[in-house]
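Student: Prediction below, plus the sequence it came from.
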Amino acid sequence: MKIASTLPALGIAVALCLTACKKKDIFEDNRSQGTMSMKLDGQVLTVSKQLTGSLYDTANDVMSHLIVSGMTEDNQLLTVNVAFPNKQLKTGTYELNTFRYNTIGWMQRLSDAIGYSAVDLEYGASAIIKIESISESKAKGTFSGVLIHDVDETKKKVVSEGRFEVSLIKYTK
């Protein structure tokens, strides 16, 4: 008789244990929370999938790199990259420079492998990234600039009203 009365209680306990345990999802666990958007030649683009904010402390001993990227619903890729000299995470304005640090990029379709980026000052590219807040776990900022086509440097796109606010995944040596 005692076994019959304990089986329902044991079944409930097992069910609670199984529903309380959440399987780890490597894709969900390596995804940032937050938002990212920009206007590209006046058209609003909003990241709706695969948003990632990464803080890399691994590139060298004198610099940290923030990379915020993601894709729109129709698979357009947006990315912002900021270099922090001396590994000092500081608020402030970071501009594209001759070392090709502090860049913005956009690709209409990832499968095309041709996009626009602000990496070459000599072709008229520009990028202004304003970090409003930064820590090892969160980043918030705005960005704007002029992107140059990867193949035909006469083709340009204007980025305005760029914004991001993301949780960060930190990668260290």
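Tutor: Yep, that arrived.
Student: from here on, contacts and neighbour counts on C-alpha atoms
Tutor: OK.
Student: so where do the strands sit in the protein?
Tutor: Taking DSSP state E, the strands of the chain run over residues 34-40, 43-46, 49-60, 63-71, 77-85, 92-95, 103-107, 116-117, 126-134, 138-149, 156-167, 169-171.
Student: and here's the other structure:
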Amino acid sequence: MKKKSLIPGLAILSAALFSACEKKDIFNDNISQGNFSMKVNDSLVTVTKQLTASLYDSTGNYVLVISGLTASNQGLTLNIVFPGKQLKAGEYKLSATDMNFIAWSKKLGTSDGYSADDVALNAAASITIESITETKAKGSFTGVLVHDVIEEDKKTVTDGKFEVSPIIKMN
């Protein structure tokens, strides 16, 4: 008799425990706070959603990738390589060997993207890290973006700024 009266009580207790558990949402749990913006040919591009900052542990280096979307689904990405896994303030430039780059997609899913990732195409990226820890980064950037298909189509980036936290550490 006691077993029968315990079963409904245990069922209610189990349901209460499982409903109290908060499910993890990989999209909401892996979002940074802060700001990320730039001017492209004097037109402001500001990330307003899905801002993320991820620190990747690469062979011999750390790589910080900051990305997000604008309200009109333009994509913005910044890539900074920290040689010797030394997170430190300073200037990081795109070169033939260092992949410190800027990328901008005017509309996701189209071939209307620009990037500063190839110095042979006269692209340029200069990223200044003002402060950085394993959980927070702040800095500015400028550059020259080259269209992904039409190499002659270039855009100038000015007034690039970012301040993000937390930084999600990836292995």
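Tutor: Cool, the structure landed. Quantities reported herein were computed from a predicted structural model and do not represent experimental measurements.
Student: any chance of the strands of the first structure in CSV, plus mean neighbour count and distance to Thr19 of the first structure?
Tutor: What follows is the strands of the first structure, written out as CSV (neighbours: other C-alpha atoms under 10 Å; distance: least, C-alpha to C-alpha, whole Å):
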stretch, mean neighbour count, distance to Thr19 of the first structure
strand 34-40, 20, 27
strand 43-46, 16, 34
strand 49-60, 20, 27
strand 63-71, 22, 31
strand 77-85, 21, 36
strand 92-95, 17, 46
strand 103-107, 25, 41
strand 116-117, 24, 46
strand 126-134, 20, 36
strand 138-149, 22, 31
strand 156-167, 20, 27
strand 169-171, 16, 27
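Student: can you list those strands in JSON lines and add distance to Gly11 of the first structure?
Tutor: Converted to JSON lines, the strands of the first structure look like this (distance: least, C-alpha to C-alpha, whole Å):
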{"stretch": "strand 34-40", "distance to Gly11 of the first structure": "39"}
{"stretch": "strand 43-46", "distance to Gly11 of the first structure": "46"}
{"stretch": "strand 49-60", "distance to Gly11 of the first structure": "39"}
{"stretch": "strand 63-71", "distance to Gly11 of the first structure": "43"}
{"stretch": "strand 77-85", "distance to Gly11 of the first structure": "48"}
{"stretch": "strand 92-95", "distance to Gly11 of the first structure": "58"}
{"stretch": "strand 103-107", "distance to Gly11 of the first structure": "53"}
{"stretch": "strand 116-117", "distance to Gly11 of the first structure": "58"}
{"stretch": "strand 126-134", "distance to Gly11 of the first structure": "48"}
{"stretch": "strand 138-149", "distance to Gly11 of the first structure": "42"}
{"stretch": "strand 156-167", "distance to Gly11 of the first structure": "39"}
{"stretch": "strand 169-171", "distance to Gly11 of the first structure": "39"}
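Student: Select the longest helix from the second structure.
Tutor: Taking DSSP state H as the criterion, the second structure has its longest helix at helix 2-20.
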